[in-house]
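Novice: fold the following, please.
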Amino acid sequence: MKTPGLAARIAAAIGNEIREGRLAPGTHLVAQIIADQYAVSRFPASEALNLLVKQGLARKVKHRGVFVNDLSPAQMAPAEIEIDLIEKTYALLADDVLEGRLPQTVSATLLRENYGLTQAQVQTLLTRIVKEGWLEPRSGYGYAFTEMLTSPDALVQTYRMRRALEPSALLEPSYHIESSVVQRLRGIEEHLLNGGIETMSAEELYDRGVNFHEAIVGASRNPFFLDALKRINSIRRLLAYRSMGSRGRYFQQAREHLEILDLLERGENEEAAAKLEVHLSTVIQNLDDIRPLLEGRSVQ
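Specialist: This is a model prediction of the structure:
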């Protein structure tokens, strides 16, 4: 069973390298190297390796790691077609949720019939959505959609809350951000400015922003700041995806993220907090410009 999303796209790309002979049988696949290559954290890189093992394209050797397998003829076919189908269905389903076209409780059968998927494809879709936190299994039967933001006004309110919360986290007496975290975050932002903004999926862009803000807030060593931010992020995902139909503003956001990292690295936390407050205020202003997009209408 294939899982769509960031990990699956990485796995598909590596799988194609294997099928095309660019990664020979026996090649050692290292999660950190893959994470660096695709400018992601180790988690999706490790998930991608697990997918390659499940697909039979690689094998896991105890105490040694993951290695490329010899392929059978049946394994030579690319996996992108099914991934693309599930990605498109995910987008349709997300839009149906935002527009209230689905009931609060759904079954796998209903989704299979609504979107013309196989049982395996529906299970793949359900696994992803449950993992993202906006659908949860009901005891006994079916799935229920969790609380989600469905209006632009509500999304603006989350940013106003974040503007009050996040800069304060940077001023905590216990604040300390590891240099390795700064370097990892900087690499992702530089990747965005070097073309990633145009090529990354909505999911990847969203996760990149979530990871940046949760990392700098988490460095406060005050778990209450991070818990509050995670709660906000868990309920704004779908509207955030819709907002990514307009990507020009991400160049400015990436540059501002880099400026905040530079200030934190120098220990200038008060300046970083002030910059972060301005950064979030700018995002709030930008949301007004894309309100039609957030409401499911085209931006003129």
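Novice: only C-alpha atoms for contact and neighbour calcs from this point on.
Specialist: OK.
Novice: list the contacts of the residue lying closest to Ala240 once chain neighbours are set aside.
Specialist: Among residues not flanking Ala240 along the chain, Tyr206 sits closest, at 7.0 Å (C-alpha to C-alpha, 6 or more residues apart in numbering). Residues near Tyr206 by C-alpha atoms under 8 Å, 6 or more residues apart in numbering: 237, 240-241.
Novice: what do you get for Thr158?
Specialist: Contacts of Thr158 (C-alpha under 8 Å, 6+ apart): 232, 236.
Novice: list the buried ones in the helix or strand the residue nearest to Ala240 falls within?
Specialist: Using DSSP states H and E, the element containing Tyr206 is helix 202-218. Judged by neighbour count using 16 or more other C-alpha atoms under 10 Å, the buried positions of helix 202-218 are 202, 204-210, 212-218.
Novice: out of these, the closest to Val53 would be?
Specialist: Glu204 (22.7 Å; C-alpha to C-alpha).
Novice: wouldn't that closest one be in contact with Leu6 here?
Specialist: Yes. The pair Glu204 / Leu6 is scored as a contact, 6.4 Å apart, by C-alpha atoms under 8 Å.
Novice: for the comparison step, fold the sequence that follows:
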Amino acid sequence: MPATAPPSPELDPLDRRSTADVIAETVRDRIMDGAFAPGRQLTEAHLAEQLAVSRGPVREALQRLVQEGLLTSIPHRGVFVTTIEPDEVADVYLARSVVEREAARRVARHRDPEALAVLAGLVEEMATSSAAGAWADIAETDLAFHEALVDGSGSARLVRMYRTLLVETRLCLRGLRDVHPDTEEVVAEHRALLDALTDGDEARATACVDQHLDRAVTGLH
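Specialist: You can find the predicted model right below:
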């Protein structure tokens, strides 16, 4: 009988992201953590030098972030970190409240175990990031939580509407970092919303959405 081959050691999956993907993620993170402030100009040459890469993938990454809305390209001047004005913040959160209140009602009504499990996992991730003082990670998990909330509504139209608000919400969350939000309070608000959804309490769930978004707008102003 042929000898049985020893079991192969476990291998980590290869990172299949392109260089442009990695650069875009790096710049996105620097915008979110405040290293690249609103209005700051970013140049291909400087980024390429800092990251020790050629200018081609940097150009591709910057174009992608312009399409996302995190960067603004001004002809004959260059590329700048997008600035969102205070009156725009209120409008973004008004639109979010319309979508998220309805999403919360639907999730609380149906109490889908899979949707609730996703939300619960994100709250725990947020709590871990809060304990570590990692605001950029909290902001990303915050976005993921609210996106999962809308996804859990089962409404394709609500999901499409919410996708258009994500980029502007990213910029708003970056602004919240500057007012030093109480990260434990952020976690507590999401946990309270999760509890209301799990209990099937639609009124309490929508009230939690209102409280959370109102606090964010107040902090940003």
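Novice: let's see if you can find the most crowded of the contacts of Tyr206 of structure 1.
Specialist: In terms of neighbours by other C-alpha atoms under 10 Å, the contacts of Tyr206 of structure 1 top out with Arg237 at 23 neighbours.
Novice: structure 2: which residue goes with that one?
Specialist: Aligned counterpart of Arg237 of structure 1 in structure 2: Arg170 (TM-score structural alignment).
Novice: and what of Leu170 of structure 1?
Specialist: Under the alignment (TM-score structural alignment), Leu170 of structure 1 maps onto Ala104.
Novice: and Gly39 of structure 2, what's its match in structure 1?
Specialist: Per TM-score structural alignment, Gly39 of structure 2 is aligned with Glu99.
Novice: no, scratch that, I was asking about Glu124 of structure 2
Specialist: Per TM-score structural alignment, Glu124 of structure 2 is aligned with Glu190.
Novice: check contacts around the match of Arg237 of structure 1.
Specialist: With C-alpha under 8 Å, 6+ apart, Arg170 of structure 2 has these contacts: 32, 70, 139, 143.
Novice: preserved in structure 1, out of those residues?
Specialist: Contacts conserved in structure 1 for the contacts of Arg170 of structure 2, counting by both residues aligned by TM-score structural alignment, their matches' C-alpha atoms under 8 Å: Ala139.
Novice: same list, the contacts of Arg170 of structure 2, but as CSV with distance to Asp201 of structure 2 please.
Specialist: What follows is those, written out as CSV (distance: C-alpha to C-alpha, whole Å):
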residue, distance to Asp201 of structure 2
Met32, 33
Leu70, 36
Ala139, 26
Leu143, 23
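Novice: who are the neighbours in contact with the nearest residue to Met148 of structure 1 once chain neighbours are set aside?
Specialist: Nearest non-adjacent residue to Met148 of structure 1, counting by C-alpha to C-alpha, 6+ apart: Ile235, 4.6 Å away. Counting by C-alpha under 8 Å, 6+ apart, Ile235 of structure 1 makes contact with 134, 147-149.
Novice: ok, Ile235 of structure 1 to Gly133 of structure 1 distance?
Specialist: 8 Å (C-alpha to C-alpha, to the nearest Å).
Novice: what lines up with the residue nearest to Ala240 of structure 1 in structure 2?
Specialist: Using TM-score structural alignment, Tyr206 of structure 1 pairs with Ala139 in structure 2.
Novice: again with Pro223 of structure 1
Specialist: Looks like Pro223 of structure 1 aligns to Ala156 there (TM-score structural alignment).
Novice: same question, Phe43 of structure 1
Specialist: So Phe43 of structure 1 corresponds to nothing, using TM-score structural alignment.
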